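[1] sequence first, then the predicted structure, then my questions.
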Amino acid sequence: MPDRTEPGAAAGAPLLGGFADRRFAALHQAFADSLADGTELGASVAVTLEGEPLVDLWGGWADEARSRPWVEDTIVNVYSTTKTMMALTALLLADRGELDFDAPVARYWPEFAANGKDRVQVRHLMAHSAGLSGWTAPMTPADLYDWDKATALLAAQAPSWEPGTASGYHGMTQGYLVGEVVRRITGRTLGTVFREEIAGPLDADFHIGLGPEHDHRVADLVPPPPPVPVPGVVPSALLINMATNPMIDARATRTRDWRAAEIPAAGGHGNARSIARIHALLANGGVANGRRLLSEATVRRTLQQQTDGIDLCLGFHARYGLGFGLPGPWLQTPNPDSIFWCGWGGSLGLIDMNARTSFAYAMNRMSSGLLIDPRALGLAQAMWAGLAA
């Protein structure tokens, strides 16, 4: 049992629950302060070390009216942090020999070969380098709930650049691309495979496709303020296409249609505890909750760099491994064997294999930046400081 602090008594901290190992007193205080000063509306943060939970904090409010407290089992849509769960599902199939990342996508999904995509490999899907960062055919928000339409359009579409030569962030499309490969191999949706073979065995409260019985536990996302234009920086056509076809409205996450749909790149619901619990699998060589689900060799494949350079969609330098971001200009880490991904508005999942640590942060007050949210980064830096103490 870790030497814990019980943070509910922290000065001025409203509705704060959970625990933190004493090594993470600074992280605990920073989280409490962010709730007390209004930086946060509602949020959760968690840390595991060698699979053991050392930080599990939550607090604040689940809605703007401050009528529902953020409690222990509150969950929230974490947008692109969901991609880490999608990647884990693909890694599981690869570990079993059912999926080859170096194989052409068309081996599993023959229709995908159309329009010059016959040599696009599965690893290109995993690293945002397949040239399909957005749909070229018009899409409505409701089309995101139509799996067959979304995947058929991508299968028919020509790539926007030569696949494998550069990354271009596949913000929404990556989930349909990887998810359809998973469906073709297993005969099940990605959300089903994830639930039955990862979340279930790890007793983790994370969902890709959420049943109505959980609606009362979901915190409302508060949309971010409009982004502030950067002088001299013009958004790329690829970024505009990704962000507006279809137009994404954070308030859609409050609807039953969004919650029920399996949107593996952006529609996952969980909290910091469940994200960190699942990511402990990667932090500890494929073992979590006393169970080995992946080989260590498969886990370490996530560290294999796939692209390194200016992302054609986002317009800044990015390094991608197999299904995850790698340390670089947008996230500097003290240990090299680290992988991560973040979600629109601020959520973050981070795995430090050298320290055998997983870190997670989930919140409902969204920020407008595309890079790592300062709230999450500050808490992660406090985690590393605590580990080093």
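    Thanks, I have the structure now.
[2] contacts, neighbours, all on C-alpha from now
    OK.
[3] for H170, grab the count of nearby residues.
    Residues lying near H170 (other CA atoms under 10 Å) number 27.
[4] surely it is in contact with L132?
    Yes - using CA atoms under 8 Å, H170 is in contact with L132, at 6.6 Å.
[5] roughly how far apart are the residue nearest to the spatial centre of the chain and G343?
    Centroid-nearest residue in the chain, with CA atoms, centre = their mean: T81, separated by 1.1 Å. Distance, T81 to G343, using CA to CA, to the nearest Å: 5 Å.
[6] shared neighbours of these two, anything?
    A266 (CA atoms under 8 Å, 6 or more residues apart in numbering).
[7] now do the buried residues in stretch 193-212.
    193-195, 198-199, 201-202, 204-210 (16 or more other CA atoms under 10 Å).
[8] and that stretch, how far from the chain's centre?
    14 Å (CA atoms, centre = their mean, to the nearest Å).
[9] from the rest of the structure, what touches that stretch?
    82, 85-86, 89, 191-192, 256, 259-264, 267-271, 274-275, 277-278, 288-289, 291, 293.
[10] surely F340 is in a strand?
    Yes - under DSSP: H, G, I helix; E, B strand; the rest coil, F340 sits within a strand.
[11] these two touch, right, it and L350?
    Yes - at 4.3 Å, F340 counts as touching L350 under the criterion of CA under 8 Å.
[12] comparing the two, which residue is more hemmed in?
    Taking other CA under 10 Å, F340 and L350 do not tie; L350 has more neighbours (27 against 24).
[13] surely the more buried one touches A360?
    Yes - using CA under 8 Å, L350 makes contact with A360 at a distance of 6.3 Å.
[14] now the buried members of the contacts of stretch 193-212.
    Buried among these by 16+ other CA under 10 Å: 82, 85-86, 89, 191-192, 259-264, 267-271, 274-275, 277-278, 288-289, 293.
[15] mind listing residues that contact the host helix or strand of A280?
    Per DSSP states H and E, A280 falls inside helix 272-283. Residues from elsewhere that reach helix 272-283, judged by CA under 8 Å, 6+ apart: 44-51, 53, 56, 198-199, 202, 204-206, 287-288, 293-294, 299, 349-362.
[16] second structure for comparison follows:
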Amino acid sequence: MSIGGALREAFDQDPRGGSALAVVKDGQVVVDLREGWRDSARTVPWDADTLVNVYSVGKPVIALAVLMLVERGRVGLDDPIARHWPSFKTEASVRQALTHTAGLPAFPVPRPAESWAEWDVLCADLAAASPEWPPGTVAAEHALTYGHLLGELVRRVDGRSPARFVAEEIAGPFGADLAFGLGPADRARCAELEFDAPDWPERNAGEPGSVKERAVGNPAGARDLAVVNGELWRSATVPAVNMHATALGVARFYDELMRRRVGAMMATGQFTGVDRFIGGDPLTWGLGVQLEADGTWGMGGLGGNAGWADPGRGLAVAYVTRRLGDFATVDRIEAALNSSTDRSDIRF
């Protein structure tokens, strides 16, 4: 079976009631699959223009925004964040923010869901915060804080909002259908998220008192369907977790990255060890992406979304879903890609 056939089989095995898989090679779309509906009532079919909240799959996008400024000589990887953000108290570097080692994995001040629309408030909270560990010593995915740390750097150095920078410097030039801070037209094509089971928020809350519990719970609402399916969330800019994209948009992002020098920069290992947010086995962080032992690199997103680059085959892969569950489909997709012993086998 060709890789393309294996991928279709992996995608079709467990329909999610709204999901998509895309693979791009050298700018050419070689797989573009979708199934299900855009809405929970199952009345609007999922189509090529359907956007969905992909959670942490958006983190590499805001990381790239910072790395573009590094390439242009406007920011240094080892610059103290405070050099560009004078009110920032933690003695962390830009590199440490990019690699989830800045020691600020959780917003320090309890805030309601409405605060997702208050960029300056949340950035002020981070600026005044004390790190939980000396920066550079511990990795803990900055689940909700990552986008504000990096996005505020972009705003202070470049002058544009992070949403506008991404639109003008990344989404547009890359031909990638992805965005933060959606306008009315884009909000109208968003898929409604739903849980695979009623206990999904509890299953993904973390142990009481853990880094994960604190990191994902404040501000409120990031795992609340009433919030994430609402206008406030979709129109806000939360670069750590609220990028809305098509599968093809995410795949085009990685395809373009692999053909740019900044992609190699992003995929350079920076920290290897146990991540206190993710737990489990040691992992390796690059500058905004996770690096895998097989040479692939990218980022998964809460609920089963993922996007990654496979440089060995020259493939950019993305899977997105509106049904928040596990990563079983992504695991099957990876297995299908690895089912060929000949890495030159790219027949679709």
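    That came through fine. Just so it is clear, the structure is predicted and the values come from calculations on it, not from any experiment.
[17] measure the residue nearest to the centre of structure 1 to A362 of structure 1 for me?
    9 Å.
[18] what do these two both touch?
    Contacts common to T81 of structure 1 and A362, judged by CA under 8 Å, 6+ apart, are 347-348.
[19] trace L238 of structure 1 over to structure 2, please.
    In structure 2, the residue matched to L238 of structure 1 (TM-score structural alignment) is V211.
[20] excluding its backbone neighbours, what's nearest that match?
    Nearest non-adjacent residue to V211 of structure 2, counting by CA to CA, 6 or more residues apart in numbering: F277, 5.8 Å away.
[21] check L239 of structure 1 too.
    Per CA to CA, 6+ apart, closest to L239 of structure 1 is C313, 4.8 Å.
[22] equivalent analysis for G315 of structure 1, please.
    G315 of structure 1 sits nearest to S236 (CA to CA, 6+ apart), 7.2 Å away.
[23] residue contacts, that neighbour?
    Counting by CA under 8 Å, 6+ apart, S236 of structure 1 touches 312-315.
[24] which residue ranges of structure 1 form helices?
    25-36, 82-95, 122-126, 147-156, 173-186, 190-194, 237-244, 256-260, 272-283, 296-301, 374-388 (DSSP state H).
[25] W344 of structure 1 reaches T82, doesn't it?
    No - if you go by CA under 8 Å, W344 of structure 1 and T82 don't touch, sitting 10.5 Å apart.
[26] burial of the equivalent of A82 of structure 2 over in structure 1, as a residue count?
    Under the alignment (TM-score structural alignment), A82 of structure 2 pairs with A106 in structure 1. When counting by other CA under 10 Å, one arrives at 19 neighbours for A106 of structure 1.
[27] just the one 5 residues further on next, same as before
    The burial metric for E111 of structure 1, expressed as a neighbour count using other CA under 10 Å, is 17.
[28] thinking it is in contact with L154, fair?
    No - the criterion here is CA under 8 Å, and E111 of structure 1 misses it with L154 at 9.7 Å.
[29] could you pull out the strands for structure 1?
    Here structure 1 has its strands, by DSSP state E, at 4-5, 16-21, 42-49, 52-60, 76-77, 207-208, 268-270, 287-288, 291-292, 307-310, 317-320, 338-342, 348-352, 357-363.
[30] now do the equivalent of Y320 of structure 1 over in structure 2 against V227 of structure 2, distance only.
    Taking TM-score structural alignment, the alignment pairs Y320 of structure 1 with W285 from structure 2. For W285 of structure 2, the distance to V227 of structure 2 (CA to CA) stands at 30 Å.
[31] those two - which one has more neighbours?
    Applying other CA under 10 Å to W285 of structure 2 and V227 shows that W285 carries more neighbours, namely 27 against 17.
[32] the more buried one against G269, yeah?
    Yes - W285 of structure 2 is in contact with G269 according to CA under 8 Å; the separation is 5.9 Å.
[33] quick revisit: show me what contacts the residue nearest to the centre of structure 1?
    T81 of structure 1 neighbours (CA under 8 Å, 6+ apart): 265-266, 268, 341-343, 347-349.
[34] now do D308 of structure 1
    D308 of structure 1 neighbours (CA under 8 Å, 6+ apart): 166-167, 317-320.
[35] one more pass at 6 Å, please.
    318-319 (CA atoms under 6 Å, 6 or more residues apart in numbering).
[36] now the aligned partner of it in structure 2: how far from H100 of structure 2?
    In structure 2, the residue matched to D308 of structure 1 (TM-score structural alignment) is T272. Distance, T272 of structure 2 to H100 of structure 2, using CA to CA: 11 Å.
[37] relative to structure 2, which residues correspond to stretch 185-196 of structure 1?
    Mapped onto structure 2 using TM-score structural alignment, stretch 185-196 of structure 1 covers residues 157-168.
[38] so how far is the matching stretch from its chain's centroid?
    On CA atoms, centre = their mean, the centre of stretch 157-168 of structure 2 falls 17 Å from the chain's centre.
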